[in-house]
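Trainee: Predicted coordinates and the sequence they were generated for:
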Amino acid sequence: MTWLDLADDAPFDAWTLPYGVFSTTGEEPRVGVAVGSWVLDLAPLAAVEGLDGSHLFAQRTLNSFLAAGRRAWEAVRGWVLELVTESPHRDLVEPHLVPLAEATLHQPFTVADYVDFYASQLHAENVGRIFRPDSPALPAAWRHLPIGYHGRAGTVVVSGTPIARPSGLRRVGAPGSDVEFGPSLKLDIEAEAGFVVGTPSKLGSRVPLGSFEDHVFGMVLVNDWSARDIQAFEYVPLGPFLGKSFATSVSPWVVPLAALEPARVTPPTRSPAVAAYLRDGDPWGLDLQFEVSWNETVVARPPSRELYWTPAQMLAHMTVNGASVRTGDLYASGTVSGARPDTGSFLELTWNGSDPVTLADGTRRTFLEDGDTVTIRATAPGPNGTRQRLGEVTGTITPPP
């Protein structure tokens, strides 16, 4: 329930309440919470209320608020929930509601480090069959631990940022053929869930499964743009490098973990049994429904509930060797894929270009062309049988520099 007049197609309801950074004409960027078709301007509202820590919302990024820790996150969410659901607060809140249409959205947090995982078994098997047809589809370690790679924090960009087509070395034909340098001819997407660290950990310590909610603030939608021809040539034996590092897009709104409680599910049964540090008695599998739109044609709806590894397990594995995490660290699930056509990459959707997809304008496509726009959206179960929208991440391909 809320006193706000929320349209059925509003971007966010009064439960999700994601955090972002926005600005209006002539004003500096600051922290806001999205509700309905508005942004709740937290800094002046908190100042009027005389709240401790109101300065955290006058910042150009969420990082200071993220670093404040779980107790602060819970207190602020409780305050905002009360403001938008209890009608006596209406007169106080209404002057601080900014129409989303009048707001410029910025990258919500400064990324400290970026790690991308490989948590979907269907995606891993599909990629294995395409790239390594004469080898087992899954790497030997895949069922034992969450496989991942370290990406580039400096090339994480906010939704709406144009994506320049990357160039690199690639084979011109079958394995063993000539190698040439040039723009990627197999530019692809990866629909993913990303997780944002708030509370850091100490170098030489571990973050156990039970401490996941103490360290991770929330979730963003991620498109890990991928140049498949560059990737296929370079990735053995050390994994992705230039085929991935040119750009990763994130949604401008960070959905707090608390909003995702109704979406929690038990992940698939693991076989063989995993190591003790990965055994989760209170699992954080998530029932997210993604939607991938290619030039406004919906081409896939990949589900996340079958992801083999949970975000809590990813964090536990990432720190089990004593590696620390920092405020603003981003780590992602890897491509979320179901059975074709509901795959989170065009590599799988078109089976490496051998099975083109037809868009609404009649064109048949395999990989991205200059001018193409991809938008990834997601929803999840909300309280009392509702369905909550989790935002979107979009990007348009531009020619190589």
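Mentor: Received it, and whenever you're ready, just let me know what you need.

Trainee: Every contact and neighbour count from this point should use C-alpha atoms.
Mentor: Fine.

Trainee: Return the set of buried residues in the lengthiest helix in the chain.
Mentor: In the chain, assigned by DSSP state H, the helix with the most residues is helix 70-85. For helix 70-85, the neighbour count (16 or more other Cα atoms under 10 Å) marks Arg70, Trp73, Val76, Arg77, Val80, Leu81, Leu83, Val84, Thr85 as buried.

Trainee: Give the other helices and strands that it contacts.
Mentor: helix 63-67, helix 90-93, helix 212-215 (3 or more Cα pairs under 8 Å, 6 or more residues apart in numbering; DSSP states H and E).

Trainee: what number of residues lie near Ala140?
Mentor: 8 (other Cα atoms under 10 Å).

Trainee: so where does it fall, helix or strand?
Mentor: If you go by DSSP states H and E, Ala140 is not part of any helix or strand.

Trainee: Identify the residues contacting it.
Mentor: Ala140 sits next to no residue when contact means Cα atoms under 8 Å, 6 or more residues apart in numbering.

Trainee: Ok, the one 4 residues further on next?
Mentor: Shown in contact with His144 (Cα under 8 Å, 6+ apart): Pro272, Ala273, Val274, Ala275.

Trainee: Among those, which one has the most neighbours?
Mentor: Val274 (13 neighbours).

Trainee: Who's the closest spatial neighbour of it, skipping the chain neighbours?
Mentor: His144 (5.8 Å; Cα to Cα, 6 or more residues apart in numbering).

Trainee: how about that neighbour, secondary structure?
Mentor: Three-state assignment for His144 (DSSP: H, G, I helix; E, B strand; the rest coil): coil.

Trainee: Second structure for comparison follows:
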Amino acid sequence: MLITANDPKRKSWLNVDKNSDFPIQNIPFGVFLTRDDIITIGTRIGDYAIDLGAFHQLGYFDGIPLTDDMFLQDTLNDFIADGRKTWRLVRNRIADVFDSTYSALRDNEEHREKIIFKIEEVEMLLPVSVGDYTDFYASKEHATNVGSLFRDPENALLPNWLQLPVGYHGRSSSIIQSGIPVRRPVGQSRPNEGETTPNFGPSKLLDFELEMAFITTASNNLGERIPIEEAEDYIFGLVLLNDWSARDIQSWEYVPLGPFLGKNFASTISPWIVTLDALAPFKVDNPEQVHTPLPYLQVEGKKSYDINLQVGIKPENATETIIVNSNFKYMYWTMAQQLAHHTVNGCPVNAGDMMGSGTISGPTKDSFGSMLELTWKGQHPITLNDGTQRKFINDNDTVIIRGYSKNNDVRIGFGECVGKVLPANK
């Protein structure tokens, strides 16, 4: 099916700033609370939130086979489960209705009042009910940095890392939307030198992790696998992800079974899911892999995406300092490889499941995706614009992640993924 929504020549009759993350070619999906205290599924064009529940009820999706309540729900799960054909029909129709050449909604003031809100009039909510959350460890630069910090730098990557996308199952109950504060976690950390009793208290090494996450649709039954050539058909879209990490808690607990309390206290995602279809113009060559993967992981064609990523820290009552400029294209293992590997053993994937990329680090220091790497385990503190220094994240710091793709024709962005750190509970 032709993706007419992506036409770079389209202009909307809504006013959209040329540097907006949300031109008419984007049409992401999210869930928000309207000024009338109604929860609805919607999209965004420029600085306007579009109520798709009202849009549907007023007949603008006529001819598309949708259930009456498809957009009157508090999550996108059912819409995602309807599959790629439906997603494309819906995006194409929204693009048509808001195109500058289409006047039906533009000239109907009563309908516009029910459908269109200023973005500041709505409250964004978690876009999906995440049934299962998997976090990968798929950036070669990040894995090499961490391996160098905690093991012999000559053997930074374990033998399996170059053969398969390493991952672990995270905790979906602590996935939160952008803007919700994060409470500094409390837990055990390593005993002091010469002692055997571990320390206990608030994490002293709280970190962010620059990640992206893809949202899946229902795909395979128990015992079946997703062939790699079909994997992207089951990926709805992407969000920005800050997978907060308590490094001191994690380093004490992670052997032998991996991340647990150091990771499951909070994972913040951006509220708008940007579809793979919208990102199609930004596909780039996949990173060259050291070993030829096993056949089930071998990809044909471009499966990586050129998405610029940025991280800023804003202390309370101070200006923001940009500390990271990176890119999603640096990922060693692609999303298609991650999903194919996730299901090769017959693990079923459902609509609304979330797969984190793992920390995204690039080849230069300013592209490292965590404080652990940026300060090299605290040895080289970062100086912020207000003159204060950071080894890790302080209480009342706000971490802001941004992401966008851009070419000569269009900019497609994700907005912001924001989280402020609050002191630990006493």
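Mentor: All right, it came through fine. Predicted model, so just to flag it, every value in this text is computed and none were measured.

Trainee: What residue in the second structure is paired with Arg331 of the first structure?
Mentor: Not Arg; residue 331 of the first structure is Tyr. For Tyr331 of the first structure, the aligned residue in the second structure is Met355 (criterion: TM-score structural alignment).

Trainee: State the distance from Gly167 of the second structure to Ser173 of the second structure.
Mentor: For Gly167 of the second structure, the distance to Ser173 of the second structure equals 18 Å [Cα to Cα, to the nearest Å].

Trainee: What lies in contact with stretch 259-266 of the first structure?
Mentor: In contact with stretch 259-266 of the first structure (Cα under 8 Å, 6+ apart) are residues 15-17, 283-288, 305, 380-383.

Trainee: circling back: looking at the helices and strands packed on helix 70-85 of the first structure, which is buried most?
Mentor: helix 63-67 (a mean of 22; mean count of other Cα atoms under 10 Å).

Trainee: Which elements pack onto that one?
Mentor: helix 70-85.

Trainee: re earlier: the residue nearest to Val274 of the first structure matches what in the second structure?
Mentor: Checking TM-score structural alignment: His144 of the first structure goes with Gln163.

Trainee: try Gly26 of the first structure
Mentor: Going residue by residue (TM-score structural alignment), Gly26 of the first structure aligns to Asp36.

Trainee: Now do the SS call for that match.
Mentor: Asp36 of the second structure is classified as coil under three-state DSSP.

Trainee: That one: neighbour count?
Mentor: 8.

Trainee: for Glu113 of the second structure, same thing?
Mentor: Neighbours of Glu113 of the second structure using other Cα under 10 Å come to 9.

Trainee: for it, what are its contacts?
Mentor: Contacts of Glu113 of the second structure (Cα under 8 Å, 6+ apart): none.

Trainee: three-state assignment of it?
Mentor: helix.

Trainee: Ala380 of the first structure matches what in the second structure?
Mentor: Using TM-score structural alignment, Ala380 of the first structure sits opposite Ser405 in the second structure.

Trainee: Could you find the closest non-adjacent residue to its match?
Mentor: Ser405 of the second structure sits nearest to Ile307 (Cα to Cα, 6+ apart), 4.7 Å away.

Trainee: which position in the first structure aligns with that neighbour?
Mentor: By TM-score structural alignment, Ile307 of the second structure lines up with Leu288.

Trainee: again, but for Met70 of the second structure
Mentor: Using TM-score structural alignment, Met70 of the second structure lines up with Leu56 in the first structure.

Trainee: Go ahead and confirm Gly239 of the first structure touches Tyr149.
Mentor: Yes: the pair Gly239 of the first structure / Tyr149 is scored as a contact, 7.3 Å apart, by Cα atoms under 8 Å.

Trainee: so the longest helix of the first structure matches what in the second structure?
Mentor: Residue span in the second structure matched to helix 70-85 of the first structure, by TM-score structural alignment: 84-99.

Trainee: quick one: the top strand by length along the first structure to the second structure mean distance?
Mentor: Secondary structure assigned by DSSP state E gives strand 387-398 as the longest strand of the first structure. Mean deviation of strand 387-398 of the first structure relative to the second structure after superposition (mean Cα distance after the TM-score superposition for the first structure): 1.2 Å.
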